[in-house]
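Chemist: Following is a predicted model, sequence given first.
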Amino acid sequence: MQEKIAQRKADLFKAISHPTRIRILDLLSDGEHCVCDIFEGLNVEQANTSQHLSVMKKQGILQSRKEGLRVIYSIKNPEVIEMLELANQILKKEADEAMSTFAGVAEK
């Protein structure tokens, strides 16, 4: 059972471990968007954007609904937004530590 849970976690992280997918999630963290808004906002081809959206939807990270001819995507679980915020906090902490170290070296 533990192995299945570990595999599921690995699949989840693998599904978001691409810079374009992170950018999509950052965009969707503000609310739902249609595919056309996503690829235009990220300056990525529509086919490429659709492929990334499909991977994340398959893993249960995103959900979609049709509105006429448009497909609207949103983040399925708010915990995904929390994961992104935690990643930002970790990166900020690392940057602050690096700047502190650099400032200490520069003073010598």
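Modeler: Nice, thanks for sending it over. Residues are numbered from 1 along each chain as shown.

Chemist: C-alpha from now on. contacts and neighbour counts both.
Modeler: OK.

Chemist: Going by neighbour count, which residues in the helix with the most length in the chain are buried?
Modeler: Counting residues, the longest helix found in the chain (DSSP state H) is helix 78-107. Buried residues in helix 78-107, counted by 16 or more other CA atoms under 10 Å: 80-81.

Chemist: repeat for stretch 26-43
Modeler: In stretch 26-43, counting by 16+ other CA under 10 Å, buried: 27-29, 32-35, 38-39.

Chemist: would you list those residues in JSON lines and tack on distance to Gly68?
Modeler: Below are the buried residues of stretch 26-43 laid out as JSON lines (distance: CA to CA, whole Å):
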{"residue": "Leu27", "distance to Gly68": "22"}
{"residue": "Leu28", "distance to Gly68": "20"}
{"residue": "Ser29", "distance to Gly68": "23"}
{"residue": "Glu32", "distance to Gly68": "15"}
{"residue": "His33", "distance to Gly68": "14"}
{"residue": "Cys34", "distance to Gly68": "11"}
{"residue": "Val35", "distance to Gly68": "13"}
{"residue": "Ile38", "distance to Gly68": "17"}
{"residue": "Phe39", "distance to Gly68": "19"}
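
Chemist: Check it against this one:
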Amino acid sequence: MNQHIQQFKADFFKALAHPMRIRILEVLSEGEKNVNELQSILGSEGSAVSQQLAVLRNKNVVHSVKEGTSVIYSLRDPLIKDLLSVTKQIFDNHLVDAISLLEDIRKEP
């Protein structure tokens, strides 16, 4: 595989490697939002949200447009929504495996 693609993937996943950034992307999957809306939905202070948005913006994961005094954020690529969905499915699969393992352990004498 091309080294540039591998580096892109590594950088991309580093940009996603924070729970608040994932939550921001989940919210933006539902539609564009400004910082105040994100703060309200996330229940977090503005500086924390702005800091995480800066990381996502610098890695080209989100897109921002200034409208008056507000900055509106959206997903740069709609496939990010699909990626989040696939990640949830992988989590569910791991959970099913863990539950099966626990059930097997409980059956042991």
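Modeler: Everything's here; your move. For clarity, every value in this text was computed on a predicted model and none was experimentally measured.

Chemist: Any idea what the TM-score is?
Modeler: Comparison of the two superposed chains (TM-score structural alignment, normalised by the length of the first structure) gives a TM-score of 0.91, and 108 aligned residues with a CA RMSD of 1.5 Å.

Chemist: neighbouring contacts of stretch 43-50 of the first structure?
Modeler: The contact list for stretch 43-50 of the first structure (CA atoms under 8 Å, 6 or more residues apart in numbering) reads 35-36, 38-39.

Chemist: Mind checking which of the buried residues of stretch 26-43 of the first structure land in helices?
Modeler: Of the positions in those, 27-28, 35, 38-39 sit in helices, assigned by DSSP H.

Chemist: Can you tell me which of those comes closest to Ala6 of the first structure?
Modeler: Leu28 (26.4 Å; CA to CA).

Chemist: Quick check: the gap between the closest one and Val35 of the first structure.
Modeler: 11 Å (CA to CA, to the nearest Å).

Chemist: residues shared between the contacts of those two?
Modeler: Common contacts of Leu28 of the first structure and Val35 (CA under 8 Å, 6+ apart): Tyr73.

Chemist: Turn the contacts of stretch 43-50 of the first structure into TSV, including distance to Asn77 of the first structure.
Modeler: Output for the contacts of stretch 43-50 of the first structure, formatted as TSV (distance: CA to CA, whole Å):
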residue	distance to Asn77 of the first structure
Val35	19
Cys36	22
Ile38	19
Phe39	22
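
Chemist: Average offset of the longest helix of the first structure relative to the second structure?
Modeler: Compared with the second structure after fitting, helix 78-107 of the first structure has a mean deviation of 1.1 Å; criterion: mean CA distance after the TM-score superposition for the first structure.

Chemist: so that helix corresponds to what in the second structure?
Modeler: Counting by TM-score structural alignment, helix 78-107 of the first structure lines up with residues 78-107 of the second structure.

Chemist: what sits against Val80 of the first structure?
Modeler: Going by CA under 8 Å, 6+ apart, the list of residues near Val80 of the first structure reads Ile61.

Chemist: Relative to Ala103 of the first structure, how far out is it?
Modeler: 35 Å.

Chemist: Repeat that for Ile72 of the first structure.
Modeler: 47 Å.

Chemist: Over to Val44 of the first structure?
Modeler: Per CA to CA, Val44 of the first structure is found 38 Å from Ala103 of the first structure.

Chemist: cool, and Asn48 of the first structure?
Modeler: Look at Asn48 of the first structure and Ala103 of the first structure: by CA to CA, they are 42 Å apart.

Chemist: again with Val55 of the first structure
Modeler: Taken as CA to CA, the span from Val55 of the first structure to Ala103 of the first structure is 42 Å.
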